[in-house]
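Novice: What follows is a predicted structure for the sequence shown.
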Amino acid sequence: MCRWLAYSGSPVRLDELLYRPANSLVLQSKHARLGAETTNGDGFGVGWYGNVPTPGLFLSTEPAWNDRNLREIAAQLESGHVFAHIRASTGSAVQKTNCHPFRHGRWLWMHNGLIAGFPAVRRELTLAVDPLLFPEIQGSTDSEILFYLAVTFGLEADPVAAVARTVGLVEEVGRRHSVVNPIQMTVATTDGETTWAFRYSSEARSRSLFHSVDLSTLRHQYPDNPALHVLSDDARLVVSEPLGDLRGAWREVPESTCIVVHGGREELRPFTPVAPATAAADGVR
């Protein structure tokens, strides 16, 4: 499927995240260790926050390992909040509008997984998107539909509740179309200050997801490791798979969990989808 990383902390050059780690995201585009596919060569994208309100995007249909422009940009660009994604298509076209992250205002979104039986449920899910948001949908992926459903359900006000309602709708629609396990996902979204990441699947066998541990602890354990001195103490990473093999550096995000990262702190919360009938009974749009 795909691999991704979400970074927050002091500004860091992009190549420190994308190229330099032993199991870097660019390396994973050829040789993913924990993904459903070894190769993730159907394009990539990088989103970052700088000095303007709207995050920047660089998207390409080239495989990440073969894009000279990515290497040039990564060697120059610094940011304290970065989303990066390498894509393995589950059937939709290889085109820039299908590359993650997706953007709406200040918000970014990226996804690893799929909506099972998407051709059968696509129309109904698309029609559930707020009509005012519909013109913003540019591509043909299930991931982008998930994003705009979440925005429809209040992502900008309460991301956890919005994603819970989105997943609940996908499962309800899928099961009405005889899809046994409608959704598989690790999702990350951010407003440039806080990152929310979700690990969930209908069959409770979700794709891998990890978060980094406190760097000050690692520096104490490994004082001679130069890689640990590039990032600040408040730096945090949420990744599809660990970027290296340093013992104790990574913790797996449990099944059916949301991790919230803000200001160098992370909080893990149970994640449960909310069915449409439940949401309606609570008086939510």
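Specialist: Right, received. Where do you want to start?
Novice: Could you use CA atoms for every contact and neighbour count after this?
Specialist: Fine.
Novice: Would you mark the buried spots in stretch 32-46?
Specialist: For stretch 32-46, the neighbour count (16 or more other Cα atoms under 10 Å) marks 32, 35-36, 38-46 as buried.
Novice: same thing with stretch 89-104?
Specialist: 89, 94, 96-104.
Novice: what does that stretch rub up against?
Specialist: Stretch 89-104 is contacted from outside by 1-2, 42-47, 55, 57, 59-61, 83-87, 108-111, 114, 138-141, 144, 147, using Cα atoms under 8 Å, 6 or more residues apart in numbering.
Novice: 7 Å instead, please
Specialist: Stretch 89-104 has contacts (Cα atoms under 7 Å, 6 or more residues apart in numbering) with 1, 42-47, 59-61, 85, 108-110, 138-141, 144.
Novice: Ends of that stretch, what's the gap?
Specialist: Start-to-end span of stretch 89-104 (Cα to Cα, to the nearest Å) is 22 Å.
Novice: thinking again about what came up before, adding distance to Glu241 and secondary structure, write the buried residues of stretch 89-104 out as a markdown table.
Specialist: Shown next, in a markdown table, are the buried residues of stretch 89-104 (distance: Cα to Cα, whole Å; DSSP: H, G, I helix; E, B strand; the rest coil):
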| residue | distance to Glu241 | secondary structure |
| --- | --- | --- |
| Ser89 | 18 | coil |
| Val94 | 23 | coil |
| Lys96 | 24 | helix |
| Thr97 | 25 | helix |
| Asn98 | 22 | helix |
| Cys99 | 19 | coil |
| His100 | 17 | coil |
| Pro101 | 18 | coil |
| Phe102 | 21 | strand |
| Arg103 | 23 | strand |
| His104 | 26 | strand |
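Novice: just those now: which is nearest Ser206?
Specialist: Of all those, Ser206 sits closest to Ser89, with 17.5 Å by Cα to Cα.
Novice: Val151 versus that closest one, what's the distance?
Specialist: Distance from Ser89 to Val151, by Cα to Cα: 23 Å.
Novice: Same check on Arg207?
Specialist: 23 Å.
Novice: do Trp109 as well
Specialist: 10 Å.
Novice: Where does the closest residue to Val173 other than its chain neighbours sit: helix, strand or coil?
Specialist: Spatial nearest neighbour of Val173, chain neighbours left out: Val121 (6.7 Å); criterion: Cα to Cα, 6 or more residues apart in numbering. Of the three states, Val121 takes helix under DSSP: H, G, I helix; E, B strand; the rest coil.
Novice: my guess is Val121 contacts Arg176, does it?
Specialist: No: Val121 is beyond contact range of Arg176, at 9.2 Å (criterion: Cα atoms under 7 Å).
Novice: Can you tell me the element the nearest residue to Val46 once chain neighbours are set aside falls in?
Specialist: Nearest-residue entry for Val46: Ala84, 4.4 Å, with adjacent residues in sequence omitted and distances by Cα to Cα, 6+ apart. Element membership for Ala84 (DSSP states H and E) is strand 78-87.
Novice: need the helices for the chain, in chain order.
Specialist: 14-18, 25-31, 68-74, 118-127, 142-152, 159-176, 215-221, 276-281 (DSSP state H).
Novice: Next one for the comparison:
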Amino acid sequence: MCRLVGYLGRESIYLEHLVSKTTHSLTVQSYQPQEMTAGLLNADGFGIGWYAPAQPPFFYKNTLPIWNDINLLHLGRYIKSNCILANIRSATPGQSLDLANCQPFSHRDVIGVHNGYIEDFHRSLYRPLRSLLKDEYYQNISGNTDSEHILALFFQNLIHNSGSMVLALQETLAAVIDLCHKYSVNASLNLIVSDGKQLVASRCASRTPIPSLYWLRSVDSMLIASEPLFEHSDWISLAGNTILAIAPDFSPSFIDL
């Protein structure tokens, strides 16, 4: 399991507000998570993606635990954005500690992060999932994680099938769940995806318990996180098997899966 954060706001914020400044920041969640359904730590690397005007997304990744990256403390005080996605990784046993396996993953101007797993991925859905991918997306996979394969299918659905992030995520989740049923394996599929203008997230699994996912809306921003980053009574747990779509005006909509 991993921990995820997504931010979309009218105003840019510094990375440190998600990474290190809050009482239950990603750094704290890396060594003291409170709602993990599997694993104890998130010490197998991390990654951050962010947007700037008229630019493709930027990334910073490391295989170190996030608490050990001295450079991030300085970058966090310097880099700011109005759209940020971040992930701290707890690697599934058997998956290598490698930059190629660090999220976020991206295609063109769209980025995504995943918390969850496909049960016994390399012996269960590895080949069936890859068989759904067109050459362009198959060849762009450089790691060996279930997360990268799930997001590759999402990117393909977005470009070739729908053009809608919500519909593409629905199609992707449905395809993976169908494969899970066909091959009698379990999966949990919490994702956050963005094109820099909107956020779309899912809390989804083939069985309970479903990994946690929360959202917090203010007048001019939206936060989505695996665990609340700070004490606030307005954090809301996203219902299970639901997609949350955040429009550019920060209004939320909910789609049952």
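Specialist: Yep, it's here. These numbers were taken from a predicted model, which means no experiment stands behind them.
Novice: TM-score for the pair, please.
Specialist: TM-score for the superposed chains, counting by TM-score structural alignment, normalised by the length of the second structure: 0.93, backed by 251 aligned residues with a Cα RMSD of 1.5 Å.
Novice: now the buried residues of stretch 89-104 of the first structure in CSV, with distance to Pro159 of the first structure?
Specialist: Formatted as CSV, the buried residues of stretch 89-104 of the first structure follow (distance: Cα to Cα, whole Å):
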residue, distance to Pro159 of the first structure
Ser89, 26
Val94, 28
Lys96, 26
Thr97, 23
Asn98, 22
Cys99, 22
His100, 18
Pro101, 16
Phe102, 15
Arg103, 15
His104, 14
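Novice: which among the residues you listed gets closest to Leu268 of the first structure?
Specialist: Distances from Leu268 of the first structure to these, taken by Cα to Cα, are shortest for Pro101, at 22.8 Å.
Novice: counterpart of the closest one in the second structure?
Specialist: Under the alignment (TM-score structural alignment), Pro101 of the first structure pairs with Pro104 in the second structure.
Novice: contacting residues around the spatially closest residue to its match that is not a sequence neighbour?
Specialist: Once flanking residues are discounted, Pro104 of the second structure sits nearest to Val113: 5.0 Å by Cα to Cα, 6+ apart. Neighbour list for Val113 of the second structure: 87, 103-105, 191-193 [criterion: Cα under 7 Å, 6+ apart].
Novice: Check which residues of stretch 5-22 of the first structure are buried.
Specialist: Neighbour-count burial for stretch 5-22 of the first structure, counted by 16+ other Cα under 10 Å, picks out 5-19, 21.
Novice: burial measure for Arg68 of the first structure, as a count.
Specialist: Residues near Arg68 of the first structure, counting by other Cα atoms under 10 Å, number 11.
Novice: how far away is Gly105 of the first structure from Ala93 of the first structure?
Specialist: Gly105 of the first structure is 25 Å from Ala93 of the first structure, by Cα to Cα.
Novice: what residues are up against the equivalent of Arg13 of the first structure over in the second structure?
Specialist: Counting by TM-score structural alignment, Arg13 of the first structure corresponds to Tyr14 in the second structure. Residues near Tyr14 of the second structure by Cα under 7 Å, 6+ apart: 76-81.
Novice: which among the residues you listed gets closest to Leu26 of the second structure?
Specialist: For the contacts of Tyr14 of the second structure, the nearest to Leu26 of the second structure is Gly76 (12.2 Å; Cα to Cα).
Novice: If you count residues, where's the longest strand of the first structure?
Specialist: In the first structure, taking DSSP state E as the definition, the longest strand is strand 2-13.
Novice: Could you check the angle that strand makes with strand 78-87?
Specialist: 170 degrees (axes from the mean of the first three to the mean of the last three Cα atoms, to 10 degrees).
Novice: I'd like the distance between the closest residue to Ser30 of the second structure other than its chain neighbours and Ala52 of the second structure.
Specialist: Once flanking residues are discounted, Ser30 of the second structure sits nearest to Asn42: 4.4 Å by Cα to Cα, 6+ apart. Going from Asn42 of the second structure to Ala52 of the second structure by Cα to Cα gives 28 Å.
Novice: And for Phe254 of the second structure?
Specialist: For Phe254 of the second structure, the distance to Ala52 of the second structure equals 27 Å [Cα to Cα].
Novice: ditto for Leu72 of the second structure
Specialist: Distance, Leu72 of the second structure to Ala52 of the second structure, by Cα to Cα: 18 Å.
Novice: Over to Ser184 of the second structure?
Specialist: Counting by Cα to Cα, the gap from Ser184 of the second structure to Ala52 of the second structure is 43 Å.
Novice: ditto for Tyr117 of the second structure
Specialist: Separation of Tyr117 of the second structure from Ala52 of the second structure (Cα to Cα) stands at 31 Å.
Novice: ok, now Val176 of the second structure?
Specialist: 32 Å.
Novice: So which of those two has more stuff around it?
Specialist: Using other Cα under 10 Å as the criterion, Val176 of the second structure and Ala52 rank with Val176 on top: 22 against 16.
Novice: Looking for the alignment partner of that one in the first structure.
Specialist: So, by TM-score structural alignment, Val176 of the second structure is matched to Val170.
Novice: Name the nearest residue to its match, sequence neighbours excluded.
Specialist: Per Cα to Cα, 6+ apart, closest to Val170 of the first structure is Pro182, 6.7 Å.
Novice: Please apply the same query to Ala128 of the first structure.
Specialist: What sits nearest to Ala128 of the first structure in space, not counting adjacent residues and going by Cα to Cα, 6+ apart, is Leu149, at 7.0 Å.
Novice: count of residues packed around the closest residue to Ser8 of the first structure other than its chain neighbours?
Specialist: Nearest residue to Ser8 of the first structure in three dimensions, chain neighbours excluded: His81, at 4.5 Å (Cα to Cα, 6+ apart). Residues within reach of His81 of the first structure, counting by other Cα under 10 Å, total 26.
Novice: show me what contacts the residue mapped onto His81 of the first structure from the second structure?
Specialist: Superposed on the second structure with TM-score structural alignment, His81 of the first structure falls opposite Cys83. When contacts are counted by Cα under 7 Å, 6+ apart, Cys83 of the second structure touches 7-9, 50-51, 196.
Novice: 6 Å - rerun?
Specialist: Residues near Cys83 of the second structure by Cα atoms under 6 Å, 6 or more residues apart in numbering: 7-8, 50-51, 196.
Novice: and which of the residues you listed is nearest Asp234 of the second structure?
Specialist: Distances from Asp234 of the second structure to the contacts of Cys83 of the second structure, taken by Cα to Cα, are shortest for Tyr7, at 15.7 Å.
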